[in-house]
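>>> After the sequence you'll find the predicted model.
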Amino acid sequence: MVQLVDNLLERVFPRIRRRPHLAYPLAIAIFVIAVCLRLALSRWLQGNFPFLTFSLAILLSSLVAGTGPAIVVAAGAILFSWYYYLPDIGWTLDITTIVPLTIFTILASFIIAIVHLLNRKVEGLMNERARSEALLQDSALGELHLEQLNVELRHRLKNTFAVIAGLVSQSARYSPDVRTFAQSLSGRLSAMGNAMDLVATRSFVGASLKELIEETLKPLVPPGDRRIEMEGPDTIIPGEVASALALTLHELGTNAIKYGAWSEEGGAVGVKWMLSKLDDDELSFQLDWDERGGPRVDAPERRGLGTTLIDNGFPSAQVEREFHETGVRCRIVAVLKQPTTRRTRGRGASTI
């Protein structure tokens, strides 16, 4: 019984009060019932309690339908009681009519005002409880999300240190001197750092493909107009793919500076990529690297670390390179798995 009353006061009645198209008809129905009861009990209430059923109707309509509908019920009760149950003098006013009507009006006003304050207090307490519950839920979800981020961060750091160790070892192996080693390693680590930064800004969900390509190539583009053209759609790619793609693009750009289109003033590079959906969580990815306006480029006589990173650095990708008189053309084709997403209370919180 207590639970039923709480449910009516906290949920049902506030919803009715917020809908005038329900509140006013309900108040009128309450008034009609009060009139019928008053007529049925007229033998017993005629002299002693002429406004009893109307007082109850005003109380009930204030509680259920709200202040506006209760005022309508009170006005109707005053008019009905004035005509039928006060001294039989029609619609004229005298002291025998004014006094009971005034008393009833004051009583009805007190009932409406008190119930109005009660309704506001109940709704205020409900809103406060809802805010407290939301804060508790956000706190719990925040702790869960933080723990997931910590797990993901540990995983990322472990993989990153493994990749860095491999880059250091291989760069030292293929570098003829310390200066060359430092330059090549610095550029590769910078490309990885940009990729990791883009992944971290999205709570380790992944990186924006368009931002990754732009941020990786921007430090490499020589000064001048129209040295690079980039075109393609955007999506979110996983962190491991972002690091591998950043290294691949860095090697292509470095080779273009040393031997290809960017080694001459008029040379330019076009980078275009396409995406097509395979299923709900997989995309077909194709990137074309096209150099033009540079010197004739021949296939390398030996495979260095840069060549290895271009051909094999992108996981599960097919890489095709062609060497033309104006520069290198490279096509990378791969299948990308899109990160899965979880949502928490209207805010996007995601993980791979």
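Perfect, thanks for sending it. Residues are numbered from 1 along each chain as shown.

>>> make it CA atoms for all contacts and neighbour counts henceforth
Noted.

>>> what about the longest helix along the chain, distance to the chain center?
Under DSSP state H, the helix in the chain containing the largest number of residues is helix 95-174. For helix 95-174, the separation from the chain centroid amounts to 15 Å (computed by CA atoms, centre = their mean, to the nearest Å).

>>> And stretch 58-67, by the same measure?
39 Å.

>>> Tell me which residues are up against that stretch.
13-14, 16-17, 22-24, 26-27, 30, 69-71, 73-74, 108, 111-113, 115-116, 119 (CA atoms under 8 Å, 6 or more residues apart in numbering).

>>> For PyMOL, write the select line for the buried members of those residues.
Command for PyMOL that selects the buried part of these, burial taken from 16 or more other CA atoms under 10 Å:
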select buried, resi 13+14+16+17+23+24+26+27+30+69+70+71+73+74+108+111+112+115+116+119
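
>>> here's the one I want to compare it with:
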Amino acid sequence: MRSLTGLIDEFRQGWQGISRPSLSFSIGFSIACLALSTTARWLLAMIRPDVYFTPYFPAVFFATALGGYRTGIATAVVGGGLGVAMNFGDAPSNFFPRAVLLAIYCIVSGLTIWGVEHYRSVASRQREISKRLIREEDYRKLVVDELQHRLKNKLSTVHAVLHQVLQNQPQVWASIDHRLRALAATDELITKVDGDGCDIKDLLLSELGPYGHVRFNLNGNRLLLPAKLAVSLALLFHELATNAGKYGAFSAERGMLQVSWSMIDDRLNIIWDETEGPAISAVGAPGFGTKLLESALGPFDGKTEISFLKSGVHCTMQCRVPKA
């Protein structure tokens, strides 16, 4: 004999349309619905003896919802037969009124069965679509993870090849090495949010963290940067942070950095402000870092302005944040 848990689980799956219940379960459920409806009809007969078929509508609905249209049709036929054959109380025995009520009962029951079955078919299609989308999403994640893994391996390979080629040119290697590491760190952040980009605050913390969290303040709301913009800003932040570590605020004992950002419509405004750093006596010829600062935000309709003040470097960055 089946356990109560098994019966409840079969009822749940049948009611939700996950699977059809067994024939015996459907018949038993239909008989229970008819019995309850007949009991309700007997009770109603104390008030209205001429109620013949109305109590059987719920039985038709629930039997169809659980067992399908075949069970619903069988329940409707049996309910109609009970309504014709059984009398409770002082119900009138006129044939014509009961025949009219039987016709209305058949029409309403047919519409009920059609409506419930149509809903079950729509719900079943939606579940199939949902399952297919879930499978496609899982496959997409698998492909993206594999692609990110291969890109990471390629970046490591490029890093190793350049190190081998430039091992006799330490100055050139030093200028390339930290930039490749900055790109790798940014890729890691982008990967954490499924390739959609990364938060600007996380990007700054990743770049500025090695200098000590007490050396800088970050002011601004959470902002998810698209992947391409995140890579460009990561390079800019890296250049500025490296400059601050060598010559600016981070090279002085009391030096501080404050980075603020805000959004106005689709424009991002970033202010990089160093204080208490060493005095800047002279500015050399523009190098790769300076050229990068000037051109990196060009694809995003942006620009960078840098000023060498007595208190330290002051840099403003403006760009358009592409829509996701």
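Great, that's in hand. Since this is a predicted model, take the numbers as computed values, not measurements.

>>> TM-score for these two?
TM-score of the superposed chains, computed with TM-score structural alignment, normalised by the length of structure 2, equals 0.57; 234 aligned residues with a CA RMSD of 4.7 Å.

>>> one step back: tell me what the longest helix of structure 1 is packed against?
Counting contacts by 3 or more CA pairs under 8 Å, 6 or more residues apart in numbering; DSSP states H and E, helix 95-174 of structure 1 is packed against helix 52-64, helix 67-84, helix 178-200, helix 305-312.

>>> what residue of structure 2 matches up with residue 272 of structure 1?
With TM-score structural alignment defining the correspondence, residue 272 of structure 1 maps onto residue 260 in structure 2.

>>> And for residue 214 of structure 1?
Checking TM-score structural alignment: residue 214 of structure 1 goes with residue 205.

>>> How far does the helix or strand hosting its match sit from its chain's centre?
Using DSSP states H and E, residue 205 of structure 2 falls within helix 200-208. The gap between where helix 200-208 of structure 2 is centred and where its chain is centred comes out at 24 Å by CA atoms, centre = their mean.

>>> To which secondary structure element type does the equivalent of residue 244 of structure 1 over in structure 2 belong?
Taking TM-score structural alignment, the alignment pairs residue 244 of structure 1 with residue 232 from structure 2. Following DSSP: H, G, I helix; E, B strand; the rest coil, the label given to residue 232 of structure 2 is helix.

>>> The closest residue to residue 232 of structure 2 other than its chain neighbours: what's it in contact with?
In space, and not counting its chain neighbours, residue 232 of structure 2 is closest to residue 296: 6.0 Å by CA to CA, 6 or more residues apart in numbering. Contact analysis of residue 296 of structure 2 by CA under 8 Å, 6+ apart lists 232, 233, 236.

>>> Dump those to JSON lines, plus neighbour count and distance to residue 193 of structure 2.
Formatted as JSON lines, these follow (neighbours: other CA atoms under 10 Å; distance: CA to CA, whole Å):
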{"residue": "232", "neighbour count": "21", "distance to residue 193 of structure 2": "17"}
{"residue": "233", "neighbour count": "21", "distance to residue 193 of structure 2": "17"}
{"residue": "236", "neighbour count": "22", "distance to residue 193 of structure 2": "21"}
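
>>> circling back to that earlier point, for the helix holding residue 205 of structure 2, give me the average deviation versus structure 1.
Taken over the aligned residues, the distance from helix 200-208 of structure 2 to structure 1 averages 1.8 Å (mean CA distance after the TM-score superposition for structure 1).

>>> For that helix, give me every contacting residue.
For helix 200-208 of structure 2, contacts defined as CA under 8 Å, 6+ apart pick out 182, 185-186, 189, 216, 218, 222-225, 230, 234, 237-238, 241.

>>> hmm, back to that, just give me the match in structure 1 for the residue nearest to residue 232 of structure 2.
For residue 296 of structure 2, the aligned residue in structure 1 is residue 313 (criterion: TM-score structural alignment).

>>> Can you tell me how far residue 99 of structure 2 is from residue 52 of structure 2?
Counting by CA to CA, to the nearest Å, the separation of residue 99 of structure 2 from residue 52 of structure 2 is 10 Å.

>>> Please apply the same query to residue 198 of structure 2.
For residue 198 of structure 2, the distance to residue 52 of structure 2 - CA to CA - is 67 Å.

>>> Give the aligned range of stretch 185-201 of structure 1 in structure 2.
Counting by TM-score structural alignment, stretch 185-201 of structure 1 falls onto residues 176-192 of structure 2.

>>> ok so, going back, of the contacts of helix 200-208 of structure 2, which count as buried by neighbour count?
Judged by 16+ other CA under 10 Å, buried ones among the contacts of helix 200-208 of structure 2: 182, 185, 186, 189, 216, 224, 225, 230, 234, 237, 238, 241.
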